[in-house]
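S.K.: Structure here, sequence nowhere to be found:
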């Protein structure tokens, strides 16, 4: 096929383009901005556009398909030209579904945990020498690409999110895959992260369940009350339903052990979210024919391949972790996980908030008392990341302190102050947890970890 990518520089798009070119398809593409690592990868594959920008004359009648990326807008000149010529236009989820029509499609969805569950399933299958195709949303350790597509593999694992497919297709991406096996890890509506109502957000998952092929399988987290309610409302769907719950576990000398009858299986990850994700990953693998003993043997060597309670450094028994700050729920569960894992240690939690988010009263209020379990709580709102100099952070300090309502609370507005705080803190007997937004982080965490260890 001759395939043209509009917005080829996207994380998934450039990986998909390279994969298709490796299979022998004729691939071209355009974009008005291509950054690393996309640029180097496209250059190496011989797919880097000679010139940045959109060029309608690139769209010719001999093109079999156009794949439209999220970055491209509805008035894109190449898109307009493709529409005028009647060329088939796909969003990348549509194209993935077409290429995987004869495969067993496993789609992992949910507000949180889907990338971790994907990485666990991929880790286990790889350890067992089972080949598979995949589409994942983040670079995972042990895998060179976000996309792998072959003609021969019988299984494809897909990370499915609820955001719309393209500028001209506002269906959710995960509605387009039509899974044979689907997993939903949990649902957590947050008005500051979504532009739709709670009712509409929940209906996306209701609709996702209805896209599972007849006699397919839904795997779902029974510990999520919202999700249980949604599953109960879809009983007319002719599918299998397999719920999973938090497994039994224990902690001994800083190691979490998963219980399998009398057997105790040591893990390299910890925290209830990770344990729940392991239960979900096991259930997926079970439906793919993996034996229980083989799964547990493989999961022992799994380390977090994305920033979920990711180890940073350790000195004299004190440990530093970093984690993504997606929501107040994630903040609370991550703090609890570290405290539970190291009950004899104190905890300092440092979180950075986007200054523009802090100005939103609804955003701030949802963090009320969210750091209670941490022994020391530090909130950084970096004034140097503010473009509008009329915003005065000092006037917000009392509001922020009132929201968190923590006895050992520190509010900081620059990195020098944070450096001074860490250097002066007597860290013996304390662990440190950095909570950072995936879209806003001005901290050099490795450098700040060194400062923390200076004053034992």
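M.R.: All right, it came through fine. Model, not experiment: these values are computed from the prediction. Numbering: from 1, shown residues only.
S.K.: Could you use CA atoms for every contact and neighbour count after this?
M.R.: Fine.
S.K.: Tell me the buried residues in the longest helix along the chain?
M.R.: Determined from DSSP state H, the single longest helix within the chain is helix 272-287. Buried residues in helix 272-287, counting neighbours by 16 or more other Cα atoms under 10 Å, are found at 272-285.
S.K.: Relative to residue 211, which of those is nearest.
M.R.: Minimum distance to residue 211 across the buried residues of helix 272-287 is 17.8 Å, recorded for residue 284 (Cα to Cα).
S.K.: Now for the closest one: which residues touch it?
M.R.: 121, 181, 183, 219 (Cα atoms under 8 Å, 6 or more residues apart in numbering).
S.K.: cool, residue 384 as well?
M.R.: residue 414.
S.K.: Would you map the helices across the stretch 51-200 of the chain?
M.R.: For the stretch 51-200 of the chain, applying DSSP state H, counting those that start in this stretch gives helices covering 77-85, 92-99, 114-127, 198-210.
S.K.: deepest of these, which one?
M.R.: helix 114-127 (a mean of 23; mean count of other Cα atoms under 10 Å).
S.K.: Just list what that helix packs against, helices and strands only.
M.R.: strand 104-109, strand 155-159, helix 272-287, helix 292-299 (3 or more Cα pairs under 8 Å, 6 or more residues apart in numbering; DSSP states H and E).
S.K.: thinking again about what came up before, include distance to residue 310 when you put the helices of the stretch 51-200 of the chain into CSV, please.
M.R.: Converted to CSV, the helices of the stretch 51-200 of the chain look like this (distance: least, Cα to Cα, whole Å):
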stretch, distance to residue 310
helix 77-85, 41
helix 92-99, 30
helix 114-127, 12
helix 198-210, 29
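S.K.: so which of those helices gets nearest residue 44?
M.R.: The closest of the helices of the stretch 51-200 of the chain to residue 44 is helix 92-99. By Cα to Cα, the value is 22.1 Å.
S.K.: Give the other helices and strands that the closest one contacts.
M.R.: Against helix 92-99 (3+ Cα pairs under 8 Å, 6+ apart) you get strand 65-68.
S.K.: contacts for the strand it packs on?
M.R.: If you take Cα under 8 Å, 6+ apart as the criterion, strand 65-68 is touched by 1-7, 79, 82, 87-92, 95, 166.
S.K.: residues in contact with residue 334?
M.R.: Contacts for residue 334 (Cα under 8 Å, 6+ apart) come out as 271, 309, 323.
S.K.: same thing with residue 403?
M.R.: 364-365, 367-369.
S.K.: so how far is residue 384 from it?
M.R.: 23 Å (Cα to Cα, to the nearest Å).
S.K.: again, but for residue 335
M.R.: Distance from residue 335 to residue 384, counting by Cα to Cα: 27 Å.
S.K.: Quick one: residues contacting the residue nearest the centre of the chain.
M.R.: Most central in the chain under Cα atoms, centre = their mean is residue 115, positioned 4.7 Å from the mean C-alpha point. By Cα under 8 Å, 6+ apart, the contact list for residue 115 reads 136-138, 159, 306.
S.K.: ok, structure two:
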């Protein structure tokens, strides 16, 4: 097939383009800007556009289809040209489904834990040399690309994002996959720019469960009341398997899972990750991996990129970076670090970066999210608030929202860096939580502070 990608530089789009290129599809693409790992990966495969920008002349009748990324707008000149010529336009999830229609589709959904759970499953499959297709949202050790597609593999494991498919397809991505095996980790209101109320957000997960094929399987977290309700009330004729957090304990700053065969030391830690592990085990068993083999493999899992990723450590200090930004993720991640290092000072530094987190009305959802930190810092950019056309927020509004005694709020990246650099990190654990970069904080330099 001859395919053209509009907005090929996106984190998911470039990975899909590479996966299809590896299947010998003819791939072209455009974007107005491509950075970092996406740029390097596309360049390595000879797929990087020669010039940045949109070029309608690239859209010809010789194309079999166009794949439209979420970054592209409705008035994109290449999109308009494709419509004019009557060329089929797919959103990313639509085309992924086309590639997966003949496979057993395993879709991992939930407001939190999707990337980690998908990564756990893929790690176990790779450990036992079981070939599967996949789409995961973050780089994973041992895998060259975040998307892998073949003709022959029976299973495809898909991270099922609830965000919208494209500018012209306003359906949540995970509504398009029609899973044979579905996973639901938890529900915590997010993406308020798209889902204006909690009830509207929850409805998307109800539709997801309804989209499971007849006779399919739902693995769900029974510790989440909303998830449990949806699972129990669905009229979809499916099999259901509930999971819960397994028994574990922390000993000498190591997380140990209590299994039927004895204690199993893990590379990961935190109640939320143990909960994720329990669900991943169910999925792996449905994919042909027995319990003992799962435990053998998961003991070597070090985590997904930017998910409680250890970036520096000495005998007296450790630094983690984490993608956590929503209230539930911030609380779970901070609690996990405090549980793992109970005798150390936990310093949590959070950047409010997303549309939801910078929304004055949504901020109240962060109440008590940083309570497990001994010291807490919050950074946000007033310019980002303005760019997102949101109501101005202040340090006072943020402090009132978090209800954390001693919380320090920063708006100047230089002041934040100066404060962190001056902090005594001996006998401490520094947790950096952000989906951004704190206005340009150099993590390589941060590593030298301990």
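M.R.: Looks like it arrived, so ask away. Remember, it's a predicted structure, so these values are computed and weren't measured experimentally.
S.K.: Fetch the TM-score of the aligned pair.
M.R.: Once the chains are laid over each other, their TM-score by TM-score structural alignment, normalised by the length of the second structure reads 0.90; 447 aligned residues with a Cα RMSD of 2.7 Å.
S.K.: Tell me how far the longest helix of the first structure lies from the chain's centre.
M.R.: Chain-centre distance of helix 272-287 of the first structure: 16 Å, with Cα atoms, centre = their mean, to the nearest Å.
S.K.: mean per-residue distance, that helix to the second structure?
M.R.: Here helix 272-287 of the first structure is compared with the second structure after superposition; its mean distance to the aligned residues, by mean Cα distance after the TM-score superposition for the first structure, is 0.6 Å.
S.K.: could you give the angle of that helix to helix 292-299?
M.R.: When axes from the mean of the first three to the mean of the last three Cα atoms, to 10 degrees is applied, the directions of helix 272-287 of the first structure and helix 292-299 differ by 130 degrees.
S.K.: Following element in sequence after the host helix or strand of residue 19 of the first structure, please.
M.R.: Per DSSP states H and E: residue 19 of the first structure is located in helix 11-22. Where DSSP H and E defines the elements, the next helix or strand beyond helix 11-22 of the first structure is strand 26-30.
S.K.: For whatever helix or strand comes next after that following strand, list every residue counted as buried.
M.R.: Using DSSP H and E, the helix or strand that follows strand 26-30 of the first structure in sequence is helix 38-44. Within helix 38-44 of the first structure, the residues that qualify as buried by neighbour count (16+ other Cα under 10 Å) are 38-39, 41-42.
S.K.: so what does helix 38-44 of the first structure touch, helix or strand wise?
M.R.: helix 11-22.
S.K.: mean shift between the helix it packs on and the second structure?
M.R.: In the superposition against the second structure, helix 11-22 of the first structure averages 2.2 Å from its aligned positions (mean Cα distance after the TM-score superposition for the first structure).
S.K.: Tell me the gap between stretch 401-413 of the first structure and the middle of its chain.
M.R.: 28 Å.
S.K.: So for that stretch, what gets flagged as buried?
M.R.: 401, 403-406, 409-413.
S.K.: cool, stretch 443-456 of the first structure as well?
M.R.: By neighbour count on 16+ other Cα under 10 Å, the buried set for stretch 443-456 of the first structure is 443, 445, 448-453.
S.K.: residues in contact with residue 337 of the first structure?
M.R.: Under the criterion of Cα under 8 Å, 6+ apart, the neighbours of residue 337 of the first structure are 270-272.
S.K.: that older thread, just checking, which of the contacts of strand 65-68 of the first structure belong to strands?
M.R.: Using DSSP state E, the subset of these located in strands is 2-6, 88-91, 166.
S.K.: which ones are touching the nearest residue to residue 139 of the first structure once chain neighbours are set aside?
M.R.: Nearest residue to residue 139 of the first structure, sequence neighbours excluded (Cα to Cα, 6 or more residues apart in numbering): residue 146, at 6.0 Å. Contacts for residue 146 of the first structure were tallied using Cα under 8 Å, 6+ apart; they are 11-12, 15, 134-140.
S.K.: give me the element the nearest residue to residue 274 of the second structure once chain neighbours are set aside is part of.
M.R.: Of all residues not flanking residue 274 of the second structure in the chain, residue 245 sits nearest, at 5.9 Å (Cα to Cα, 6+ apart). For residue 245 of the second structure, there is no host helix or strand (DSSP H and E).
S.K.: Same question for residue 321 of the first structure.
M.R.: strand 318-324.
S.K.: Which part of the second structure matches that strand?
M.R.: The alignment of strand 318-324 of the first structure onto the second structure (TM-score structural alignment) spans residues 317-323.
S.K.: If you count neighbours, what's buried in that stretch?
M.R.: For stretch 317-323 of the second structure, a neighbour-count test (16+ other Cα under 10 Å) marks 317-323 as buried.
S.K.: Stretch 292-304 of the first structure now?
M.R.: Buried positions in stretch 292-304 of the first structure, judged by neighbour count with 16+ other Cα under 10 Å: 295-296, 298-300, 302-304.
S.K.: got CSV for the contacts of residue 337 of the first structure, with distance to residue 103 of the first structure too?
M.R.: Output for those, formatted as CSV (distance: Cα to Cα, whole Å):
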residue, distance to residue 103 of the first structure
270, 33
271, 34
272, 33
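S.K.: thinking again about what came up before, now do the residue nearest to residue 139 of the first structure against residue 67 of the first structure, distance only.
M.R.: Counting by Cα to Cα - residue 146 of the first structure and residue 67 of the first structure are separated by 17 Å.
S.K.: and if you look at residue 6 of the first structure?
M.R.: Taking Cα to Cα as the measure, residue 6 of the first structure falls 6 Å from residue 67 of the first structure.
S.K.: Between the two, which has more neighbouring residues?
M.R.: More neighbours surround residue 6 than the other of residue 6 of the first structure and residue 67, with 28 against 24 (other Cα atoms under 10 Å).
S.K.: Next one: the more buried one relative to residue 63 of the first structure, how far apart?
M.R.: As judged by Cα to Cα, residue 6 of the first structure and residue 63 of the first structure stand 13 Å apart.
S.K.: go on, residue 451 of the first structure?
M.R.: From residue 451 of the first structure over to residue 63 of the first structure the distance is 57 Å, taken as Cα to Cα.
S.K.: In contact with residue 23 of the second structure, which residues?
M.R.: 149-150.
S.K.: can you do 10 Å?
M.R.: For residue 23 of the second structure, the contact set (Cα atoms under 10 Å, 6 or more residues apart in numbering) comprises 1, 17, 148-151.
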